[in-house]
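Novice: Give me a model of this one.
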Amino acid sequence: MKDIKVIFMGTPDFSVNVLNSLIDNTNVIGVVTQPDKLAGRKQVLTQPAVKKVALENNIKVIQPTKIREEYQSIIDLNPDIIITCAYGQFLPKEILDYPKYGCINVHASLLPKLRGGAPIHKAIIDGYTTTGITIMHMGLKMDNGDIISQKSIEIEKTDNVGTLHDKLSLLGAELLIETLPSIVSGQANRIVQNEEEITFAYNISREDEHLNFNKTKVEVFNQIRGLNPWPVSYAILEDKEIKIYEAIIGEGIYKEKLNGEIVKLYKDGIGIKVSDGEIILKIIKPSGSKKMNVKDYLNGFKEKSNLIGKVFR
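Specialist: From the prediction side, this is the model:
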């Protein structure tokens, strides 16, 4: 496989394991990634994760702002195959049609389920118990290409988006290297996606981050862990935002209370009424403060009992 000239396209941390596996097993002649961006409170110009890896391995880096207009330098490298993983831009037909072995994508779901840019978040938020990796031929539309191979993984109740992200990143790298020989030999599957089974996982919006206590305790629990450790769910208490990192499902039933109301204080938790019971907040970040255990948060109140009856919205 070392004679196969590969261009890799990817951007975030999720792509790094895939790139490293390609560097170990093929001839990566170029890496295409998004432009450097300002990040953090200090707005420091920051390189994408895969760019750092490429530079460490003396691989040419291309960072088009609009790849549909700035693709010639990619074609000029004359790749045998282009492999993408969480790149972040749609590829033009000129690129899709060029490599002799095609353009292949590593997607973090079992397609046709969860097409889009946030399949790991939405798998947890939407209550999936299983997800996985799909290696697929690329098409002009979002994640609509024919399936080559898939491998599934169980979503455990202890998983959050961070742990599942790491598991799927490793699985994607592994499955890609297993699948590449069949692509090069021309024996790769082309399984057309079943249009009737399509679901979508669009990028997380600010609205998605806002906890909805009118939902069931399982739905709220999944929303919290499906956004932890990024971008993190939040709720508003007395006009101040509180980010919520971790919670557990409680046993209380409070039919006479309002959804979102603080109904019980525990030694290390805050019980909140939801549509069918109780969710107990465990790790939070109050506005202007650091991330903390609820136990430490409660210790900051002279009269903790004054919190009872207050309502999150």
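Novice: drop to CA atoms for contacts and neighbour counts, all remaining ones
Specialist: Noted.
Novice: which residues in the stretch 101-250 of the chain form helices?
Specialist: Secondary structure of the stretch 101-250 of the chain (DSSP state H, counting those that start in this stretch): helices at 119-125, 161-185, 206-209, 217-225.
Novice: Of the ones you listed, flag the one that's most buried.
Specialist: Scoring the helices of the stretch 101-250 of the chain by mean neighbour count under mean count of other Cα atoms under 10 Å gives helix 119-125 as the most buried, with a mean of 25.
Novice: so A123 touches T131, yeah?
Specialist: Yes: using Cα atoms under 8 Å, A123 is in contact with T131, at 6.9 Å.
Novice: picking up where we left off before, how about the helices of the stretch 101-250 of the chain, which one is nearest A54?
Specialist: Closest approach to A54 among the helices of the stretch 101-250 of the chain (Cα to Cα): helix 161-185, 16.1 Å.
Novice: and the direction of the closest one versus that of helix 217-225, what angle?
Specialist: Relative orientation of helix 161-185 versus helix 217-225 (axes from the mean of the first three to the mean of the last three Cα atoms, to 10 degrees): 70 degrees.
Novice: one more to line up against the first:
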Amino acid sequence: MSTPTLVAVAHGSRDPRALPAVTALLEEVRALRPGLPVRLGHVELNEPLLTDTLDTLPTGGEAVLVPLLFGRGHHVKHDLPRAARAAAPRVRARVAAPLGPHPLLAEALHDRLTEAGWRPGPRTHRTAGVVLAAAGSRDPESTAGTRRLAALLSERLGGVPVLAAYASAASPTVPEAVRELTACGRTRIAVASCFTAPGLFATRSAAAAPWIAAAPLGPHPALARLVLHRYDQALAATEARTGEARTAGARPVRPPARTPAPAAAQLPHPHAYAASDAPHPHAYAAV
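Specialist: Down below sits the predicted model:
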């Protein structure tokens, strides 16, 4: 059987820097796993669109849609499954989990902060705070995932407070989170950019940083590893479901019928327990 195609699904942006950043990320993915077919599709704004990418896959092929998105919002729960259903039965497509939250994502965010000027130390630990800027969603599962990622990043930073914030659709906003950390006595506040590529939300979030602002994640090696991890997870889950279905559909093997023993032989000899491993009839009285 041919290897399922990894279709990375980006949101899309009018920012001309977005497509090169996503393309560079997929080059990292290809370098980590040579021979794996990797394609790109966008939800909107950029070409190729996801539907067009799926239309170009060979008939009878398989694909795993890996969202380059960080939470289980509307795109992951509705748009991608709809595209997968529309491609069937010509292409068998399944949808992988979004990239966040995951320790590899916290690793990439930490590195981008370091590149922007973050330096660990006693002073930083006492005075600094981080706003984790994400796109935002009305789906509570998505915002809960962002808060879990903020906790992972805080742990990675040695306990420095990290507050999740959103560029749209949810609260707090990035400026609101900055004010909240300031009210808690944090005087040096950085913004970590939980975006795959440059765009309107990433630019707006960075502009609200009172201190340093990290770049979008782009072609970070940890992000490339995470893309492959989500791809592998989706394949493993499908194989597990297939195995369960086969097990459930198999006929149970019936043991051969036995000829019943004579009635007298079915009862143990009164003294049989003494010579066997079975407990004596009165043994439980002493327990």
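Novice: Could you tell me the TM-score of the two chains?
Specialist: After superposition, the two chains reach a TM-score (TM-score structural alignment, normalised by the length of structure 2) of 0.33; 150 aligned residues with a Cα RMSD of 5.6 Å.
Novice: Nearest to I81 of structure 1, out of the helices of the stretch 101-250 of structure 1?
Specialist: The closest of the helices of the stretch 101-250 of structure 1 to I81 of structure 1 is helix 161-185. By Cα to Cα, the value is 8.8 Å.
Novice: What helices and strands are in contact with the closest one?
Specialist: Helix 161-185 of structure 1 sits against helix 16-25, strand 103-107, helix 119-125, strand 130-137, strand 147-154, with contacts defined as 3 or more Cα pairs under 8 Å, 6 or more residues apart in numbering; DSSP states H and E.
Novice: Tell me which of these sits nearest to I224 of structure 1.
Specialist: Across those, I224 of structure 1 has its closest neighbour in helix 119-125 (7.8 Å, Cα to Cα).
Novice: just to revisit the earlier point, would you reformat the helices of the stretch 101-250 of structure 1 as JSON lines and include distance to D296 of structure 1?
Specialist: Shown next, in JSON lines, are those (distance: least, Cα to Cα, whole Å):
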{"stretch": "helix 119-125", "distance to D296 of structure 1": "28"}
{"stretch": "helix 161-185", "distance to D296 of structure 1": "24"}
{"stretch": "helix 206-209", "distance to D296 of structure 1": "24"}
{"stretch": "helix 217-225", "distance to D296 of structure 1": "20"}
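Novice: among the ones you listed, which is nearest I62 of structure 1?
Specialist: Closest to I62 of structure 1 of these is helix 161-185 (Cα to Cα; 21.8 Å).
Novice: now for the helices of the stretch 101-250 of structure 1, which one comes closest to C85 of structure 1?
Specialist: For C85 of structure 1, the closest of the helices of the stretch 101-250 of structure 1 is helix 161-185, at 9.0 Å, according to Cα to Cα.
Novice: just checking, what packs against the helix or strand harbouring A150 of structure 2?
Specialist: If you go by DSSP states H and E, A150 of structure 2 is part of helix 140-156. Applying 3+ Cα pairs under 8 Å, 6+ apart, one finds that helix 140-156 of structure 2 contacts helix 103-116, strand 162-166.
Novice: which of the ones you listed sits most buried?
Specialist: Ranked by mean neighbours (mean count of other Cα under 10 Å), those are led by strand 162-166, with a mean of 26.
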